[in-house]
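>>> sequence unavailable; structure follows:
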């Protein structure tokens, strides 16, 4: 298992109401916005109240169920008792997936530049492989060089840069049979 700083082990865990305080701490650090990709937040989700948080977590768990109209596996990136980020694996090739990609993630600022995103992305690519997906689409802001580098480290091949309603975006394809090189840990 990947150890980001030699003391705690990273894990991908299913969303749980037990991490309410830890999740709120992470969200406070980065603030609300589009960079929360991987968490499946909708504008009307009430994550500030305990009851709203429980309802939101329930929706995320239901999105992974076989019966869901839109299937997506959500995982939170956890180190000890801290939520470092979230990652989502979206199923299918519908219009939404073609616009935002099969995988989306977000990492809190204090956990960036440590290999956390590369580790999480490699783990969710392995899950896509188990599910029989041949390749996955990833989309990131054209100016987000950190995400572009992470995607490329995990085998992403740039398809194109395109203009979208939110600005320029890079579109990458990753063949899920590919295995990323080990990530060097920064001191």
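Here it is on my side, so go on. Values in this document were obtained by computation on a predicted structure and should not be read as measured data.

>>> hey, let's count contacts and neighbours off CA atoms from now on
OK.

>>> next up, the contacts around residue 147.
residue 140 (CA atoms under 8 Å, 6 or more residues apart in numbering).

>>> repeat for residue 109
Contact analysis of residue 109 by CA under 8 Å, 6+ apart lists 29, 30.

>>> distance of it from residue 9?
18 Å (CA to CA, to the nearest Å).

>>> ok, residue 50 next?
Residue 50 is 27 Å from residue 9, by CA to CA.

>>> so which bits of stretch 149-166 are buried?
Buried positions in stretch 149-166, judged by neighbour count with 16 or more other CA atoms under 10 Å: 150, 151, 152, 153, 154, 155, 156, 157, 158.

>>> can you list which of those are found in strands?
Judged by DSSP state E, strands contain the following of the buried residues of stretch 149-166: 157, 158.

>>> take a look at this one as well, against the first:
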């Protein structure tokens, strides 16, 4: 049974396994990974997870964990700022070996409840135009397509979900 957990340094090895499966780069949506984060050293990983699990003024970050393995991540951004304008209120990613099992939809449903709980009435979700799996997941959870918009990272599909 999967669970959403607060990022923790005790899953350092499990997170590194998931990160390695994605390959190099910062493309794991939902993990809040920045180019300056040192996830390889014990101290750096602890600092990163402390930042992610700290007071959620701007974002709530959770890991999707099952059987002691990090299967993915999801983040809820609380404010409709410039970053959310192009990245959306909620970003999620599932490691390749855990895809096509419903984990993204389950985690998104949980995070939509969290969004409702902090008083959001409507959330924006975006995905790359070629990411049909994410588009289908968003649509299954009530996402209404708005438009395709060009961003610095390429074109994205924009969806709104009323809460």
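Cool, the structure landed. Since we're looking at a predicted model, the values are computed, not measured.

>>> and the TM-score between these chains?
Once superposed, the chains reach a TM-score of 0.96 (TM-score structural alignment, normalised by the length of the second structure), with 163 aligned residues with a CA RMSD of 1.0 Å.

>>> helix, strand or coil for the alignment partner in the second structure of residue 51 of the first structure?
For residue 51 of the first structure, the aligned position in the second structure is residue 43, judged by TM-score structural alignment. When classified by DSSP: H, G, I helix; E, B strand; the rest coil, residue 43 of the second structure comes out as helix.

>>> residues near residue 86 of the first structure, how many?
The criterion is other CA atoms under 10 Å. On that basis, residue 86 of the first structure has 27 neighbouring residues.

>>> for residue 94 of the first structure, see how far away it is.
For residue 86 of the first structure, the distance to residue 94 of the first structure equals 22 Å [CA to CA].

>>> again with residue 19 of the first structure
Taken as CA to CA, the span from residue 19 of the first structure to residue 94 of the first structure is 31 Å.

>>> ok, the two, which is more surrounded?
Between residue 19 of the first structure and residue 94, residue 19 has the larger neighbour count (other CA under 10 Å), namely 16 against 12.

>>> what residues are up against the spatially most central residue of the second structure?
Centroid check for the second structure by CA atoms, centre = their mean gives residue 30 as the closest residue, at 2.0 Å. Residues in contact with residue 30 of the second structure (CA under 8 Å, 6+ apart) are 61, 62, 72, 73, 74, 75, 90, 91, 92, 93.

>>> among these, find me the one that's closest to residue 103 of the second structure.
Closest to residue 103 of the second structure out of the contacts of residue 30 of the second structure is residue 72 (8.4 Å), distances taken as CA to CA.

>>> and the closest one, what's its match in the first structure?
Aligned against the first structure - with TM-score structural alignment as the criterion - residue 72 of the second structure pairs with residue 85.

>>> can you state the mean residue-to-residue distance of the helix or strand where its match lies versus the second structure?
Assigned by DSSP states H and E, residue 85 of the first structure belongs to strand 82-90. Compared with the second structure after fitting, strand 82-90 of the first structure has a mean deviation of 0.3 Å; criterion: mean CA distance after the TM-score superposition for the first structure.

>>> which parts of that strand are buried?
Across strand 82-90 of the first structure, burial judged by 16+ other CA under 10 Å covers 83, 84, 85, 86, 87, 88, 89, 90.

>>> want to throw the buried residues of stretch 149-166 of the first structure into a markdown table with distance to residue 139 of the first structure?
Conversion of those to a markdown table gives the following (distance: CA to CA, whole Å):
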| residue | distance to residue 139 of the first structure |
| --- | --- |
| 150 | 12 |
| 151 | 9 |
| 152 | 12 |
| 153 | 15 |
| 154 | 14 |
| 155 | 14 |
| 156 | 10 |
| 157 | 11 |
| 158 | 10 |
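
>>> coming back round to it: what's the farthest-apart pair in the contacts of residue 30 of the second structure?
Comparing every pair within the contacts of residue 30 of the second structure by CA to CA identifies 72 and 90 as the most remote, at 13.4 Å.
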